[in-house]
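> Next come a sequence and a model predicted from it.
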Amino acid sequence: WGCIPSKMLIYVADRIVEIEEAKKLGVDAEIKNIDFHAVMERMRKSRQESQVHIRRGISESKNLDFYEGECHFVSDYTLDVNGNKLKGEKIFIASGSRPFTPAIKGLENIDYLTNESALELKDRPDSLIIIGGGYIAVEYGHFFAAMGTEVTILEMADRLVLSEEPEISEVLKSELSKRMGVHTNAQADEVKVNQNGVSVVTVDKKSGSRKRTSPSITSIPLARNASGDSCW
């Protein structure tokens, strides 16, 4: 859902980090201002334009019939899409995914963000707790930290981005930890709210000890589930 938009945000974050680290190369550079609203609006405008181009390309393809709507199987090789019966020897289900909300006590009591709703932000959050340590979490952590947000990443596994080699995860954690809080083996157990903001109680997967994060403005549970129920 946010593949292209998130990469546009990462591009901005990369430029900011490069400028901040330019002194290592003997270049004295300074960032005077970061217009968060302008950064987000540029991303949203490009996203909208991409959606229009993709839809036009699909609908105008000579070798493709485009049906829009929910579908379901009426037999082993037949689908019904809004009353249209479509048959195929092979049926490839690629219905995308949507945000997954983990079962964390107290999460329902806050207006939390997802990787989708975060793309609609108008103002930069002062602080952010990211629940999860996969590639989406790392991307968003990198972006918001570059914007000036105080970021904390909580990952229940013993390393970040499990799909990568352990050595890559190690370097990734080392680099990210320079600009944000990164906690592995930290399972989010409960979300608490008080006058200071939102905090997350974590359980250490190794020792079983419980810790509480510093109060934050909001949190992002970053995981996704397949949208298979749009085609069943």
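Thanks, I have it.

> can we go C-alpha only for contacts and neighbour counts from here?
Will do.

> quick check, distance from the helix or strand L86 falls within to the centre of its chain.
For L86, the host element (DSSP states H and E) is strand 84-87. How far strand 84-87 lies from its chain's middle: 35 Å, per Cα atoms, centre = their mean, to the nearest Å.

> Stretch 211-230 now?
So, by Cα atoms, centre = their mean, the centroid of stretch 211-230 is 9 Å from its chain's centroid.

> From start to finish, how long is it in a straight line?
39 Å (Cα to Cα, to the nearest Å).

> who's in contact with it?
70-72, 93, 95-102, 110-115, 125-132, 134, 136-137, 196-204 (Cα atoms under 8 Å, 6 or more residues apart in numbering).

> before we move on, which element is S6 in?
Assigned by DSSP H and E, S6 falls in helix 3-20.

> picking up where we left off before, go through the contacts of stretch 211-230 and flag which are in strands.
71-72, 97-99, 127-131, 197-204 (DSSP state E).

> Just the buried residues of the longest helix seen in the chain, please?
Scanning the chain for the longest helix, with DSSP state H as the assignment, gives helix 36-59. For helix 36-59, a neighbour-count test (16 or more other Cα atoms under 10 Å) marks F36, M40, M43, R44, R47 as buried.

> Would you mind measuring from the third one to D126?
If I follow you right, that is M43. From M43 to D126 the distance is 20 Å (Cα to Cα).

> swap in the last one?
With distances defined as Cα to Cα, the gap from R47 to D126 amounts to 25 Å.

> try this one next to it:
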Amino acid sequence: MAAEMGLKVLAVESRNVGGDSSNTGGIPSKALLAISEKNPMMAEPFARINADINHIRENKLTSLMEKADILVGQGPAAFVNDTVIRVGDEEYTGKDIFIATGTRPFIPPIEGLDKVDYLTNENLFQLEAIPQSLTFIGGGAIGCEMSQAFARMGCKCTIVHDRPWLLPNGEKEAGELLQQGCEKLGIEVYNAQIITRVSRRENGNIVVHTREGLEIESEKLMVAAGRSYDFSSLHLENAHVDYGRKGITVDDYLRTTNKHVYAIGDCNGSYLLSHAAMHQGMLAFMNTMMMPPLKKKYLKYPVPWTVFTEPQVSHVGRTSAELDAEHVDYEVVETKYSDYDAAVAENKTEGYVRVYCSSAGQIYGVSIVGANSGEMINEWALAIQHDIGLYDLMMTMHSFPTMGYLTQRIGENWMMKKMKPGLVKRLLRFLF
């Protein structure tokens, strides 16, 4: 955006253009999911994925940066002072500097883990073949998505983690439905397990031991236990930029403790999602040009997320647990896929749309589990962002028979609940 507006821009990337999502995260993982669904017996799937990623990087991502100066693979950037960075032996000065360094896989301090060869999202797609068996440490998005992909391709998969349900940042019922979907694919799921150590058998297999007495043996082990920060190479102290265990400190406008330095995306710890990072980058750039009354507060924008499993799981806004913790009075309005004739006809009856709202229809949060939830959740994000209530969604005509029609049905169900009180019924009898 800055380069298109004629500003002089320098981008520094120590590894590959496109960052984690394009190279080792969302894009290759969705490619593997698509292969597992459409062609699970494909020979050398990882070679195909890497060829596509290289094509995207060389022909799409690089073209986006043509109007900017870009340094790739010449080493990480380090702050010299408030306005100067060093890359290799060269120094560069910028009026405004944006930190968008992302995160790396978190490696838990488990005894014996450093003695075995384990996978993370950074080397998963370098495999040459699908293993016979694979254990995932972690029941979040990466572990759930990849376990389903590998299971469809003939790998015996197991998920073990210390949280009470899968996708622990979401709703409990969503995690339970997802577990059922995993088990249908033959995936074994072990919740609330504390891993004490990892060992290797004489046959080369890896064993995960838990405090609860489990011993889970597999050919390969993948660590998908969250993300971690490493700012050591940046020398943030030289630029008077504060950071902590949960990332770089930013204000409402994404400025760090140095008002000319912004931290966007994973590195500020707010939302570890690539689309949140892209959105924050846009807001931060806009904020460099705006006077205080017009600056954009990034936390005012709700962040939808989707896990591309079977069933798909999506959410935006606050969860029921968050509302309970905040002592917010709310109603629950729900419709099930199994009650919708189009979903029945397409054999997509698993799941629900659930909305947490005020009695007047103000939307606090939405959880969708089921087909096309990743497409449907964006309308709910728009509604929350612009304070559009359930009445307006009900009065918005939705195309039928799409899954998105369930959004309108939620509005209808909410209105039906309002029609139940005796006073309303007596009024209607009087009028009609």
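Sure thing, it's come through. Model, not experiment: these values are computed from the prediction.

> if we can go back for a sec, going by distance to M8 of structure 1, which of the buried residues of helix 36-59 of structure 1 wins?
Minimum distance to M8 of structure 1 across the buried residues of helix 36-59 of structure 1 is 6.3 Å, recorded for M43 (Cα to Cα).

> which residues touch M41 of structure 2?
So M41 of structure 2 contacts M153 (Cα under 8 Å, 6+ apart).

> The lengthiest helix in structure 2 maps to which residues in structure 1?
Identified as the longest helix of structure 2 according to DSSP H is helix 274-289. Using TM-score structural alignment, none of the residues of structure 1 align to helix 274-289 of structure 2.

> How far off centre is the longest helix of structure 1?
With Cα atoms, centre = their mean, you get 18 Å for helix 36-59 of structure 1.

> ok, now stretch 103-119 of structure 1?
12 Å.

> measure the residue mapped onto L176 of structure 1 from structure 2 to F136 of structure 2 for me?
Correspondence of L176 of structure 1 to structure 2, assessed by TM-score structural alignment: C182. Using Cα to Cα, C182 of structure 2 is found at 13 Å from F136 of structure 2.

> So for those two, which sits in the more crowded spot?
Remark: of C182 of structure 2 and F136, F136 carries more neighbours, 28 against 24, as counted by other Cα atoms under 10 Å.

> what's the counterpart of that one in structure 1?
Match for F136 of structure 2 (TM-score structural alignment): I130.

> cool, M153 of structure 2 as well?
Match for M153 of structure 2 (TM-score structural alignment): M147.

> With N81 of structure 2 instead?
Match for N81 of structure 2 (TM-score structural alignment): S75.

> What separation do you get for that match and K85 of structure 1?
10 Å.

> now do E108 of structure 1
With Cα to Cα as the criterion, E108 of structure 1 and K85 of structure 1 are 40 Å apart.

> Do a quick rundown of the helices in structure 2.
19-24, 26-38, 45-56, 62-64, 141-152, 172-184, 274-289, 320-325, 341-345, 373-385, 390-394, 405-418, 422-431.

> With distance to E219 of structure 2 added, can I get those helices in JSON lines?
Compiled in JSON lines, the helices of structure 2 are given as follows (distance: least, Cα to Cα, whole Å):
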{"stretch": "helix 19-24", "distance to E219 of structure 2": "22"}
{"stretch": "helix 26-38", "distance to E219 of structure 2": "20"}
{"stretch": "helix 45-56", "distance to E219 of structure 2": "18"}
{"stretch": "helix 62-64", "distance to E219 of structure 2": "37"}
{"stretch": "helix 141-152", "distance to E219 of structure 2": "13"}
{"stretch": "helix 172-184", "distance to E219 of structure 2": "20"}
{"stretch": "helix 274-289", "distance to E219 of structure 2": "31"}
{"stretch": "helix 320-325", "distance to E219 of structure 2": "38"}
{"stretch": "helix 341-345", "distance to E219 of structure 2": "39"}
{"stretch": "helix 373-385", "distance to E219 of structure 2": "33"}
{"stretch": "helix 390-394", "distance to E219 of structure 2": "50"}
{"stretch": "helix 405-418", "distance to E219 of structure 2": "43"}
{"stretch": "helix 422-431", "distance to E219 of structure 2": "64"}
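
> Mean neighbour count, these: which tops it?
Of the helices of structure 2, the one with the most neighbours on average (mean count of other Cα atoms under 10 Å) is helix 141-152, at a mean of 24.

> tell me the average deviation of that helix from structure 1 after fitting.
Helix 141-152 of structure 2: mean distance to aligned residues in structure 1 after superposition is 0.8 Å, counting by mean Cα distance after the TM-score superposition for structure 1.

> And I91 of structure 1, how far from E70 of structure 1?
In terms of Cα to Cα, I91 of structure 1 sits 15 Å off from E70 of structure 1.

> again, but for V191 of structure 1
From V191 of structure 1 to E70 of structure 1 the distance is 35 Å (Cα to Cα).

> neighbour-wise, which of the two wins?
Shown here are V191 of structure 1 and E70; by other Cα under 10 Å, V191 has more neighbours (20 against 13).

> What's the match for that one in structure 2?
V191 of structure 1 maps onto V198 in structure 2, by TM-score structural alignment.

> so its match makes contact with G112?
Yes: using Cα atoms under 8 Å, V198 of structure 2 makes contact with G112 at a distance of 4.9 Å.

> ok, the residue nearest to R211 of structure 2 when sequence neighbours are not counted - contacts?
What sits nearest to R211 of structure 2 in space, not counting adjacent residues and going by Cα to Cα, 6 or more residues apart in numbering, is I194, at 5.4 Å. Contact analysis of I194 of structure 2 by Cα under 8 Å, 6+ apart lists H161, D162, T210, R211, E212.

> now do G422 of structure 2
With contacts defined as Cα under 8 Å, 6+ apart, G422 of structure 2 has no neighbours.
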